[in-house]
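Enquirer: Quick one: sequence and predicted model below, then my questions.
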Amino acid sequence: MNRIKEVLDRKGIKQIWLAEQLGKSYNMVHSYAQNKRQPSIDDLYKIAEILNVDIKELLVSNKPEQKTK
């Protein structure tokens, strides 16, 4: 699972712009944003670079949050 749509929304960036920057079709980027497809690791790094975010911001953690006592 990824958080691409959330990061795009937070930064006010359109999916079509990301598609152009990434060299992918709008449909592909839309599929990434809707979590219907997952980008390759290489593409995920490119997306993080284009959006100027740490790659971790684009991913949903696979570990539940630890609650402190």
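Expert: It's in.

Enquirer: When you work out contacts or count neighbours from here on, use the C-alpha atoms and nothing else.
Expert: OK.

Enquirer: Give me the secondary structure label for residue 64.
Expert: coil (DSSP: H, G, I helix; E, B strand; the rest coil).

Enquirer: putting a second one here so we can go through both:
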Amino acid sequence: MRNLIINRLKVVLVEKNRSSRWLAEQLRKDETTVSRWCTNISQPKLETLILIASLLDIDVRELLYPTKDKDK
């Protein structure tokens, strides 16, 4: 099975001038875990995405790529 790019976490962190290390510290998670989220190797739980959105002061939907093409 091919890895799907589901979250935009890496992009949003750059947009917000934040590092994965900063996020790991805020969430009290291992840096490796956050790195795996940023590279879409694994995905954070929905509750964690909501917390990340709050920390970054964004809507949680900004962390995800759309799953359907709006033009169809």
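Expert: It's in. Please read these numbers as outputs of a predicted model, since none were measured by experiment.

Enquirer: Can you calculate the TM-score here?
Expert: The TM-score (TM-score structural alignment, normalised by the length of structure 1) is 0.92; 67 aligned residues with a C-alpha RMSD of 1.1 Å.

Enquirer: Confirm that residue 18 of structure 1 sits in a helix.
Expert: Yes. Assessed by three-state DSSP, residue 18 of structure 1 belongs to a helix.

Enquirer: and it, how far is that from residue 46 of structure 1?
Expert: Residue 18 of structure 1 sits 10 Å away from residue 46 of structure 1, going by C-alpha to C-alpha, to the nearest Å.

Enquirer: Helices of structure 2, start to end?
Expert: 9-15, 20-27, 31-38, 46-56 (DSSP state H).

Enquirer: if we can go back for a sec, tell me which of residue 18 and residue 46 of structure 1 has more neighbours.
Expert: residue 18 (19 against 16; other C-alpha atoms under 10 Å).

Enquirer: Structure 2: which residue goes with that one?
Expert: Counting by TM-score structural alignment, residue 18 of structure 1 corresponds to residue 23 in structure 2.

Enquirer: I'd guessed that match sits against residue 32; true?
Expert: No. Assessed by C-alpha atoms under 8 Å, residue 23 of structure 2 is found out of contact with residue 32, at 11.3 Å.
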